[in-house]
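1. coordinates only, no sequence provided:
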């Protein structure tokens, strides 16, 4: 018989608490308990990147991360401010960096993590950061353009204060 644990964590800037079975992955907590379905289940083995979220400000594969290991989580739903998209989300839209969109939440979260630590990444740094994020539609050149454009937009925002 599985035991149930009471958990409390911050999800997208808000306190979340609930009961989850021991051993629940962060992906299952987000999708099944917090009803945030933007984070996608892909391979279930951490190989495709579709489930990438920020846990304690680091990009992690939610399908491999135990829910109990995270204190603060940001998902794709937590990036926008009101009606204003996060610069990475806007750049992906502007560059048409997706077709089916299944990989997009994970790609965006991976790019957000990269740009937080490396505001002006080289193409090699972008490729390295997004290595393991699979896009079945093959929009990699557009994804690269989007990440570069997002870095530029974030730099302009920072200069404006």
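-> That came in fine, so what should we check first? Worth saying up front: this structure is predicted, and the values here are computed from it rather than measured.
2. from here on, just use CA atoms for contacts and neighbour counts.
-> OK.
3. and the helices in the protein?
-> Assigned by DSSP state H, the helices in the chain fall at 26-28, 87-94, 104-117, 123-129, 140-160.
4. in the chain, which residue is closest to the centre?
-> residue 109 (2.7 Å; Cα atoms, centre = their mean).
5. thinking it is in contact with residue 50, fair?
-> No. Residue 109 sits out of contact with residue 50 when judged by Cα atoms under 8 Å, with a separation of 9.5 Å.
6. quick one on the thing from earlier: contacting residues around the residue nearest to the centre of the chain?
-> By Cα atoms under 8 Å, 6 or more residues apart in numbering, the contact list for residue 109 reads 52, 53, 54, 59, 75, 76.
7. number of residues surrounding residue 159?
-> Residue 159 has 8 neighbouring residues, counting by other Cα atoms under 10 Å.
8. take this one as well and set it beside the first:
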């Protein structure tokens, strides 16, 4: 099925089967490989993207179902994501790094909706993303640091 996907503000004309998961359209057809395959059953969060600003696991949604919507991946750029990237880097958050693109997208979603998240807000927002290395404490610290960095620029 020929369709257009809007990813990170750019339109991509793609030919995809009607049942192809968005994850594979993003990775294999468009070539944006930052979004990761983790479990394939929408449980781990490695494939997280934002669709019209809503956190979504891209392995569990058909690419054709998001035509006309804005898809935001880890390759995109937003103010919150940039502060999070800096905080992630400063805090040496990743261990193996595999889950981190999904973690960063989930954290972006959180900061897009909550300017000053509490520890409880962070725990709830990040609970759908699994990190096999257990970097949850570093992730939480980095989210708080990103908020501080953002507040420094205001």
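-> Yes, it's here. The shown structure was predicted, so the numbers you read here are calculated from the model rather than taken from an experiment.
9. in a markdown table: the helices of structure 1, plus distance to residue 17 of structure 1.
-> Formatted as a markdown table, the helices of structure 1 follow (distance: least, Cα to Cα, whole Å):
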| stretch | distance to residue 17 of structure 1 |
| --- | --- |
| helix 26-28 | 13 |
| helix 87-94 | 28 |
| helix 104-117 | 23 |
| helix 123-129 | 31 |
| helix 140-160 | 33 |
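10. between those helices, which one is closest to residue 34 of structure 1.
-> helix 26-28 (8.8 Å; Cα to Cα).
11. give me the range in structure 2 that that closest one lines up against.
-> Helix 26-28 of structure 1 corresponds to residues 22-24 in structure 2, going by TM-score structural alignment.
12. what's the answer for stretch 103-111 of structure 1, then?
-> Counting by TM-score structural alignment, stretch 103-111 of structure 1 sits on residues 99-107 of structure 2.
13. report the buried residues of that stretch.
-> 99, 100, 101, 102, 103, 104, 105, 106, 107 (16 or more other Cα atoms under 10 Å).
14. again, but for stretch 51-69 of structure 1
-> Those buried within stretch 51-69 of structure 1 under the rule 16+ other Cα under 10 Å are 51-55, 58-68.
15. for that stretch, grab the matching residue range in structure 2.
-> Going by TM-score structural alignment: stretch 51-69 of structure 1 matches residues 47-65.
16. ok, residues contacting that stretch?
-> Residues from elsewhere that reach stretch 47-65 of structure 2, judged by Cα under 8 Å, 6+ apart: 3, 5, 16, 18-25, 35-38, 40-42, 45-46, 66, 69-74, 101-103, 105-106, 109.
17. which two among the buried residues of stretch 99-107 of structure 2 are spaced furthest apart?
-> Using Cα to Cα, the two most remote members of the buried residues of stretch 99-107 of structure 2 are 99 and 107, lying 12.3 Å apart.
18. the match of helix 26-28 of structure 1 vs structure 1, average offset?
-> Once fitted to structure 1, stretch 22-24 of structure 2 is off its aligned match by 0.6 Å on average (mean Cα distance after the TM-score superposition for structure 1).
19. what residues does that stretch touch?
-> Under Cα under 8 Å, 6+ apart, the answer for stretch 22-24 of structure 2 is 35, 36, 37, 47, 58, 59, 60, 61, 62, 63, 64.
20. one more time with 7 Å, if that's ok
-> With Cα atoms under 7 Å, 6 or more residues apart in numbering as the test, stretch 22-24 of structure 2 has contacts from 47, 58, 59, 61, 62, 63.
21. about what we covered before: and the residue nearest to the centre of structure 1, how close does it get to residue 7 of structure 1?
-> 24 Å (Cα to Cα, to the nearest Å).
22. quick one: neighbours of the equivalent of residue 146 of structure 1 over in structure 2, just the number.
-> Residue correspondence to structure 2 (TM-score structural alignment): residue 146 of structure 1 is matched to residue 142. Around residue 142 of structure 2 there are 24 other residues, counting by other Cα under 10 Å.
23. excluding sequence neighbours, find me the nearest residue to residue 142 of structure 2.
-> residue 87 (5.0 Å; Cα to Cα, 6 or more residues apart in numbering).
24. so what does the one you found match up with in structure 1?
-> In structure 1, residue 87 of structure 2 lands on residue 91 (TM-score structural alignment).
25. count of neighbours near its match?
-> Using other Cα under 10 Å, the number of residues around residue 91 of structure 1 comes to 24.
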